[in-house]
Each structure stands twice: as C-alpha cells, then as structure tokens.
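Engineer: task: produce atomic coordinates for the following.
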Amino acid sequence: MEQINQIKQYADKLRLTKLRNKAESIIHQAQIDKPSYLEFVQQLLEAEVLQRQENDYQRRLKLAHIPVSHDLDQYDFNFANGLTKPQLHQLRELLWLEQNYNVILMGPSGTGKTYLAAGLTYQAIKNGYRAYFMTMEEIITIIRMKEMVSSALSTYNRLLKSHLLAIDDI
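Structural biologist: Prediction:
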C-alpha cells in the first residue's frame, strides 16, 4: 500500500492525473493480466495520453462556442440549398483547411449556412484543430475591447492562433 501511495505522489508531481486517479485499478489489472514490463509501461502512458487527448478535445469544444445543432450526419439534403452529398463529404475531409483555403458559405436566410459552418467547426475540432465559431458582431466587440479587458485580449489571441474561424452573420 505504501508503494501505491508513493506512485500516486510521483504521478501527482508529474501531473499524471489519470495515473494518480487510477493507480490502484491499473496495478490490480496488471497483476491479473501479467503483462511484460514494456507492455505495462505502455498501458500506463497510453491511458494518460488518451485522457489528455480527451481533455484537450473537450476544452477546444467548449471554447469554440458552437451552436447546439452541428451534427453534419443529420444534414438534410432534401432541403433545397444547393449542396450535394459529395460536396459535403469533400468539405468534411478538411483538405481545404490543411491547404489554408477559405470557404465562404453564401445564400439567402434559412438555407443552413450556420448549420454547415458549425458542423465544419465541430469536424475540425474532432480532427485536432483549434477552431472557433463566432458572429461578426462578437469578433468586432472582442477587437474593440482587447485593449481594455484582459479576457477579450486572451480571446483575441486565441482567435489569432486558431486554425479555423467560422464567422456567422456577416
């Protein structure tokens, strides 16, 4: 028991939160499975990496300000908006993002531009990109306030470092 407490303390100092929180169960499972030393270390590190990836994904998703409806799998192609399945599939591949191209979604009100922009933002976050969804009015407010309010400045800096900025209501 003393060794487990020591492992937890080391994990805490190294900020290995998954290992700290699950040390006993991971060690217990290893005693049952009897992996090699290399496999055991790999399992420990893999658990920590997966947890950090999930935490990073959740953080990026929270910061993105994506509207509630953003699942492109639910996209209605029967609605007359001019976008075909192959076109949507091509947009979802995010090749345009990797090649630093801009995508402009244009059309009359109510044709699903916001839905598509939110869905593409979500897709980018799922693929590990830093992406944000904001209205033009919000962006203008941030630019105006960045010199006066520290939170606006930090948001402004995050926007500058983002891979994708979806701007709604231009």
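
Engineer: hey, let's count contacts and neighbours off CA atoms from now on
Structural biologist: Fine.

Engineer: would residue 111 count as being in a strand?
Structural biologist: No: the assignment for residue 111, made by DSSP: H, G, I helix; E, B strand; the rest coil, is coil rather than a strand.

Engineer: what's the spacing between it and residue 75?
Structural biologist: With distances taken as Cα to Cα, to the nearest Å, residue 111 is found 11 Å from residue 75.

Engineer: sequence B follows; please return its structure for comparison with A:
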Amino acid sequence: MAGVDHAALVGMLDRLKLTAIRDQLDTLLDEAARSDMTLREALAFLVGREIARRDERRIAMASKMAQFPFVRELDGFEFDAQPSLDPRQVRDLAECRWVAHGDTILLLGPPGTGKTHLAVALGREAIRRNYSVQFVTAATLVAMLAKAHADGALDKQLALLSRPKLLIIDELGYLPFEANAAHLFFQLVSRRYERGSILLTSNRSVGEWGEVFGDPVVATAILDRLLHHSTVITIRGDSYRLREKRRSGLLQKAGASIREAETTTS
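Structural biologist: Sure thing, here's the model as predicted:
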C-alpha cells in the first residue's frame, strides 16, 4: 500500500462515498502530519470530518423540508431583553427530550417578543438530533385542512401532518378561525396526541382560545390534549421591533408628528 498514488486513493474514497475526505484529502493529511497524530488518531480525525460534512448536509436538507421562514439559533436570542424567560429552561428544552416523548410546548406572549425565533431555533435543535420537523403558520395550516376537507382528502392531509416528529404551528390567534376550522384543528391535535410533538406559538392566553376558535367546547377539548403533557412558557416583555424603533427615535418622532397634527387640526 505504500505505493498508492493520489489518484488511486481518491478513487477508493469515491467508491466508499467518503466525499468530505476526498475533497479535502491533501489538507487533512497535512494537518494530521503537522499534529504528529498516531494512525488511530488520524483515522478518527478523517472520519470525524466525514461525519461533520454529512451532518451539515442532513441538517440543511431537513431544514429546507421543514420550511422554516428564516434561520434562527438560540445563541442569537437576546435573553437579557426578555427577563421573563428562564434561559436554563429554554436550553434544557433544546436537548429535545420533550420531542422524544411526544410532548407539547406552548410559547405565549405579545407580538414581537421572540416566539417565532425560539420556535425555529428549537426546531433546528430537533433536526440536529435527527427528528423530522415541519413548520407552518396557523393560518396556512387551517387553509390546508379546509381545502383537504372540501376535496375529500382530509384523512390523507392529516396523515401527512402526523408524519413529522415535531410540528411547529406559528401565530395562532392572529387571525380568527372560520366556521368548522376549529373542528379540523381538533382532528389534527387528536391525531398527533401522545404520538408526535407540537410546538405552538400564540399571542393569546389559553383562556382566550374559546374566542380564537369560535367554539369554547372545541377549544377546551383541544387544550385538554395539548396541555396534558406540556410546557407552557409565557413571555412578558416589549416587542423587539418596537424597542429598536425607540432606540432610533422613530417612535418619538412619530408621536411628535401626531401631536403636531392634532394641534393644527384643533
């Protein structure tokens, strides 16, 4: 084997589909030599790079399939700006034991407080741990269920939405549910109950969900299943977007303009 040339080695790596090692072969071998690694250490180093590349591709593909609206990580969340949040609790949730158990997380709070950021970040952590994830807004979800119901394909749609280990439903409560939507949502929650996890964000407290769904009885049945094995996190803080505008002085300027217009009118 001492006489194996570069091309032959690349060919063997191709056959084994070790593309990360193949693409960085000279660099990796040089680094191993400079570090004076033993053969065992060098092998672990090369295999580690291969695994890292495959994990990167898996995460990228799974994130694309999850249909996240943007990329967010927990490291980028400003916990100091939301003192009602316990960073240790959130980081514990990032271990995803709740996903393994099929539990539910409810993230509640006013608009702009970082609920979607946390939802996406926790979804990406689940993907890193090899769980399948799907992200959808509540409005889009209800539209999908309503269309499937009208087309006689509700059971098929419910089956598709039951496949991901984690289903993230964002922005529940921003738009009122139409007639029959609450019943369709209930069927989805029932289908996933104790089988797959749900992470749900809402700007409304659970006490207001009767208004959100337009049917207090169905809302109670939905909450009964969601809250059975759940973690409820309520964020009490200012909107990030409004805080940035305050910092820039835009809100003060807007307020001054309104007062000036009122004075002129009167």
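
Engineer: where along the first structure do the helices fall?
Structural biologist: Secondary structure of the first structure (DSSP state H): helices at 2-13, 17-33, 37-63, 85-92, 95-98, 113-126, 136-145, 150-161.

Engineer: the second one vs the second structure, mean deviation?
Structural biologist: Between helix 17-33 of the first structure and the corresponding residues of the second structure, superposition yields a mean separation of 2.5 Å, by mean Cα distance after the TM-score superposition for the first structure.

Engineer: what is that helix packed up against?
Structural biologist: Contacts defined by 3 or more Cα pairs under 8 Å, 6 or more residues apart in numbering; DSSP states H and E place helix 17-33 of the first structure against helix 2-13, helix 37-63.

Engineer: in a markdown table, list those helices along with distance to residue 20 of the first structure and mean neighbour count.
Structural biologist: Below are these laid out as a markdown table (distance: least, Cα to Cα, whole Å; neighbours: other Cα atoms under 10 Å):
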| stretch | distance to residue 20 of the first structure | mean neighbour count |
| --- | --- | --- |
| helix 2-13 | 5 | 13 |
| helix 37-63 | 10 | 14 |
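
Engineer: could you redo the ones you listed as CSV and give each row distance to residue 150 of the first structure?
Structural biologist: As requested, these are exported to CSV (distance: least, Cα to Cα, whole Å):
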stretch, distance to residue 150 of the first structure
helix 2-13, 30
helix 37-63, 16
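
Engineer: if we can go back for a sec, what about the helices of the first structure, which gets the closest to residue 106 of the first structure?
Structural biologist: Across the helices of the first structure, residue 106 of the first structure has its closest neighbour in helix 113-126 (7.1 Å, Cα to Cα).

Engineer: just checking, what packs against the closest one?
Structural biologist: Counting contacts by 3+ Cα pairs under 8 Å, 6+ apart, helix 113-126 of the first structure is packed against helix 37-63, helix 85-92, strand 131-135, strand 164-168.

Engineer: as TSV, the ones you listed with distance to residue 99 of the first structure would be great.
Structural biologist: Formatted as TSV, these follow (distance: least, Cα to Cα, whole Å):
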stretch	distance to residue 99 of the first structure
helix 37-63	21
helix 85-92	12
strand 131-135	15
strand 164-168	12
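
Engineer: noted, bye for now.
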